[in-house]
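Student: Okay, sequence plus prediction incoming.
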Amino acid sequence: MSDSSRVLNRRTFYKGDVIFNEGDYGNQAYVLQSGRVRITKSLPGGARGTLGFVEASGIFGEMALIDQSKRMASAIAEESCVCIVITEDLLKKKLGNADPGLKMLILMLIRLLRQAASKTPLPADDIAAMARAANSAEHAAALRAEKGN
């Protein structure tokens, strides 16, 4: 049995179950083995809008797990679902030896997705913070040099 298969676990959700809520901190992501999940976001006035659906083999909840921010949408089981749970420990183990530049790129892409979803500007200082979060002193120094700091 591989290390990954010992760490992975599965969860079953039934139609209507809330898998996670918008605004929650995320310490898990999910790979959908079977079923269908609706991804929703709150709208002005208290309504909820559907951003899309996740089908079998799709992944969801990964952004909050990777960048340790609040979830930007909710996930609700549209029908009975079986999910593989990706924990924070497993992600750290898998990304622990990854190139710092790659980690920074992943964090930047997630931040840009969040920015596009919220339509708020991305402060330049956040780029340096993402580089530090990725344990990449070289990249942070390069970014500071580009900014003239």
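Tutor: Arrived safely.

Student: Could you use CA atoms for every contact and neighbour count after this?
Tutor: Noted.

Student: next helix or strand past the helix ranked longest in the chain?
Tutor: Scanning the chain for the longest helix, with DSSP state H as the assignment, gives helix 100-118. Moving toward the C-terminus from helix 100-118, the next helix or strand (DSSP states H and E) is helix 124-133.

Student: So which residues of the protein form strands?
Tutor: Using DSSP state E, the strands of the chain run over 9-13, 18-20, 28-34, 37-42, 48-54, 59-60, 74-77, 81-87.

Student: and these, which is most packed in?
Tutor: Greatest average neighbour count among the strands of the chain goes to strand 74-77 (a mean of 23), per mean count of other Cα atoms under 10 Å.

Student: can you redo the strands of the chain as JSON lines with distance to Ala124?
Tutor: JSON lines is the format used below for these (distance: least, Cα to Cα, whole Å):
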{"stretch": "strand 9-13", "distance to Ala124": "39"}
{"stretch": "strand 18-20", "distance to Ala124": "31"}
{"stretch": "strand 28-34", "distance to Ala124": "28"}
{"stretch": "strand 37-42", "distance to Ala124": "27"}
{"stretch": "strand 48-54", "distance to Ala124": "28"}
{"stretch": "strand 59-60", "distance to Ala124": "28"}
{"stretch": "strand 74-77", "distance to Ala124": "29"}
{"stretch": "strand 81-87", "distance to Ala124": "30"}
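
Student: put this beside the first:
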Amino acid sequence: MTLIMYQDFLKRTALLKGLSECQLDQLSAKLVRRQYKKGEVVFSEGQKAEHLFFVYQGRVRLYKSSREGKSQTLQLFSSSGVFAEVPALEGGFFPAHCEAIENTTLLLLKRQALLSLIQKDSELALNMIAILASRLRAFSNTIADLTLKETDVRLANYLLQLSHVQGNEALIRLDLSKPVLANSLGTSRENLYRVIDKLQHQAVIDMDGCYIKIINYSALKMLAEENNL
């Protein structure tokens, strides 16, 4: 992979918005490329944080796990996503686990290189603040969803968001496996299947493999708006 390809990729990331060609060239030269197979651990909770991560291709999830073996997905990152900013800045330890949920290529930037760039460029520092603020809002919404909303409401919100991203209100393709989706929604696979069956019985949706046909968009939207703060 050439530095030009790295630079083209970096231009698409929100964190590096506004950086000059020269700065992107310098940054590209410091990136380390690593590949992970589906299910492979990227880092574990408590591990020393020494890098910032860019998702070049694929998808990863950050999650917490209990002593009983249960896990809760915190966030998902796909192509052009950036993660582990806070531990990389602090130089501390990762507060959660990270694994690839499909074959994934990551670009790693060492902590010292990141700090050097921030010290030299106020634009990068402002971008970092904006991303962290957005991340905080997302966590706040996730906590509200998991504590105040039922599984069917959370699923309806997810389907509507996916519909918006894919630009289709009639047919959408699930971008997560059902086990990962259930974990992201804070429920079990069995409960997720029950909710899907209920929505199919109510003629709100119809599932065929990884595709979901939205039969009654208005009903799905009304369900998603239940318990909104």
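Tutor: Okay, I see it. Please read all numbers here as calculations on a predicted model, not as lab measurements.

Student: where does the TM-score land?
Tutor: Put the two chains on top of each other and the TM-score (TM-score structural alignment, normalised by the length of the first structure) is 0.62; 110 aligned residues with a Cα RMSD of 2.8 Å.

Student: Run the angle between the longest helix of the first structure and helix 124-133 for me.
Tutor: 140 degrees (axes from the mean of the first three to the mean of the last three Cα atoms, to 10 degrees).

Student: where's the residue nearest to the spatial centre of the second structure relative to Val55 of the second structure, distance?
Tutor: Closest to where the C-alpha atoms of the second structure average out (Cα atoms, centre = their mean) is Leu76, at 2.1 Å. For Leu76 of the second structure, the distance to Val55 of the second structure (Cα to Cα, to the nearest Å) stands at 11 Å.

Student: For the second structure, which segments are assigned as helices?
Tutor: For the second structure, the helices defined by DSSP H cover 3-10, 21-29, 85-90, 111-120, 122-148, 151-166, 178-184, 189-201, 217-224.

Student: Excluding chain neighbours, what is closest to the residue nearest to the centre of the second structure?
Tutor: Arg61 (4.4 Å; Cα to Cα, 6 or more residues apart in numbering).

Student: Apart from its chain neighbours, what residue comes closest to the alignment partner in the second structure of Arg48 of the first structure?
Tutor: By TM-score structural alignment, Arg48 of the first structure lines up with Ser71 in the second structure. Closest residue to Ser71 of the second structure apart from its sequence neighbours, by Cα to Cα, 6+ apart: Ser65 at 4.1 Å.

Student: Hmm, the one you found is touching Gln72, no?
Tutor: Yes: here Ser65 of the second structure reaches Gln72: they are 6.4 Å apart, a contact under Cα atoms under 8 Å.

Student: re earlier: what lines up with the residue nearest to Leu76 of the second structure in the first structure?
Tutor: Per TM-score structural alignment, Arg61 of the second structure is aligned with Arg38.

Student: Aligned to Ser69 of the first structure, what sits in the second structure?
Tutor: Using TM-score structural alignment, the equivalent of Ser69 of the first structure in the second structure is Gly92.

Student: How about the contacts made by its match?
Tutor: By Cα atoms under 8 Å, 6 or more residues apart in numbering, the contact set of Gly92 of the second structure is Lys48, Ala49.

Student: ok, now how distant is it from Leu124 of the second structure?
Tutor: Distance from Gly92 of the second structure to Leu124 of the second structure, counting by Cα to Cα: 21 Å.

Student: repeat for Gln23 of the second structure
Tutor: Taken as Cα to Cα, the span from Gln23 of the second structure to Leu124 of the second structure is 11 Å.

Student: Looking only at neighbour counts, state which of those two leads.
Tutor: Leu124 (20 against 14; other Cα atoms under 10 Å).

Student: Understood, closing this out.
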